[in-house]
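Undergrad: Attaching a predicted model along with its sequence, questions to come.
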Amino acid sequence: MTIREATPDDVPAILQLVRDLATYEKEPDAVLATEAHFTTALFPETGTPTTFAHVAEVDGEVVGMAVWYLTFSTWTGVNGIWLEDLYVQPERRGSGLGRDLLATLAATCVERGYQRLEWWVLNWNEPSLGFYKSLGAVPQDEWSVFRMDGDALSSLGAPGT
């Protein structure tokens, strides 16, 4: 078992894991991302990446992933990591790969002086909630998550509004 930074060759496997995660989260048709999207975000031809990924590999096969990006806290004055997606294939769960992926991100935070590692979890996902709590993660129940997309985003973002 190995945890490592993703390479461009991992993009097809990462996209498949994202699709598998969407199915697990009961949104199998919600993934619009393509390999080109992931390649551009993770490995841009110019400039700095906006998104990062680590993969879990067993016997040369990518079986898990953590996709993340940097955040900034105005309260602490430093960056943190937002874990966008963590996923390990169901048959590989319980092997320590999920913990190892999170530990890698936590180590990145510690090494770089980041103050936070944060993510969302669906309220119905009891196995994940229990797993995260067992590692010492604390739910932030006092906050409500808001999202704006589609027509509302287009309307608010239209010129002259």
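TA: That came through, no problem.

Undergrad: drop to CA atoms for contacts and neighbour counts, all remaining ones
TA: Fine.

Undergrad: buried residues in the longest helix along the chain?
TA: Taking DSSP state H as the criterion, the chain has its longest helix at helix 97-112. For helix 97-112, the neighbour count (16 or more other C-alpha atoms under 10 Å) marks 97-98, 101-102, 104-106, 109 as buried.

Undergrad: out of the residues you listed, which one sits closest to F52?
TA: Distance to F52, by C-alpha to C-alpha, is smallest for L105 among the buried residues of helix 97-112, at 10.6 Å.

Undergrad: got a list of what the closest one touches?
TA: Taking C-alpha atoms under 8 Å, 6 or more residues apart in numbering, we find L105 in contact with 81, 117.

Undergrad: ok, it to G80 distance?
TA: The spacing between L105 and G80, counted by C-alpha to C-alpha, to the nearest Å, is 10 Å.

Undergrad: putting a second one here so we can go through both:
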Amino acid sequence: MDILVRNAEATDWATIAEFNRALAAETEDKDLDWDTLCAGVRRLLEDVGKGRYFIAEVDGRIVGTTMITYEWSDWRDGWIWWIQSVYVHPDFRGCGVFSRLYRHIEALAATDDVRAVRLYVLKSNERARATYLKLGMHESGYTVLEAGAGD
């Protein structure tokens, strides 16, 4: 199967939003507000300073998406990229779609001032954890804590 990875375009917003909605429902049993989700996706697509979406396609069909956001590390004097919103259409899971997306991001990071590529995953999502570990990622020793306005 030939998997093409590309930068997302503004016209991809609806598919990205649908995939994000499916991700939230599948992994966290959350029903995201559609209007808020669409606004958030569009806003990121309009401002690469916020992050970037990547698309995986098979025969012109979008089958996977992910996004990176940026964190500056003074300790490392460089960027940390955070992989977020990972979703692969159920019909294409286990076919190497996320591996291609990840390797694409990894290659871009190697040509930029990126010190680390990170992501967070629900402890209960064993399949995703196994995929990330198989790709060479490792437990960082950090635990993510959160405060804020909720979901």
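TA: Thanks, I have the structure now. Here the structure is a predicted model, which means the values were calculated and not measured.

Undergrad: Let me see the TM-score of these two.
TA: Aligned and superposed, the two chains score 0.89 in TM-score terms (TM-score structural alignment, normalised by the length of the second structure); 147 aligned residues with a C-alpha RMSD of 1.7 Å.

Undergrad: where do the contact lists of L105 and G80 of the first structure overlap?
TA: Joint contacts of L105 of the first structure and G80 (C-alpha under 8 Å, 6+ apart) are L117.

Undergrad: which residue lines up with S144 of the first structure in the second structure?
TA: Aligned counterpart of S144 of the first structure in the second structure: T143 (TM-score structural alignment).

Undergrad: Can you classify its match by secondary structure?
TA: Taking DSSP: H, G, I helix; E, B strand; the rest coil as the rule, one finds T143 of the second structure in the coil state.

Undergrad: now E26 of the second structure
TA: Taking three-state DSSP, the label given to E26 of the second structure is helix.

Undergrad: Looking at the first structure, name the residue matched to it.
TA: E26 of the second structure maps onto Y24 in the first structure, by TM-score structural alignment.

Undergrad: repeat for A39 of the second structure
TA: A39 of the second structure maps onto A36 in the first structure, by TM-score structural alignment.

Undergrad: Surely that match is within a strand?
TA: No. Assigned with three-state DSSP, A36 of the first structure falls outside any strand and is helix.

Undergrad: buried residues in the strand ranked longest in the second structure?
TA: Scanning the second structure for the strand with the most residues, using DSSP state E, yields strand 61-73. Across strand 61-73 of the second structure, burial judged by 16+ other C-alpha under 10 Å covers 62-70.

Undergrad: Just want the angle from the helix or strand just after it to helix 97-111.
TA: Using DSSP states H and E, the next helix or strand after strand 61-73 of the second structure towards the C-terminus is strand 78-88. Put simply, strand 78-88 of the second structure runs at 170 degrees to helix 97-111, going by axes from the mean of the first three to the mean of the last three C-alpha atoms, to 10 degrees.
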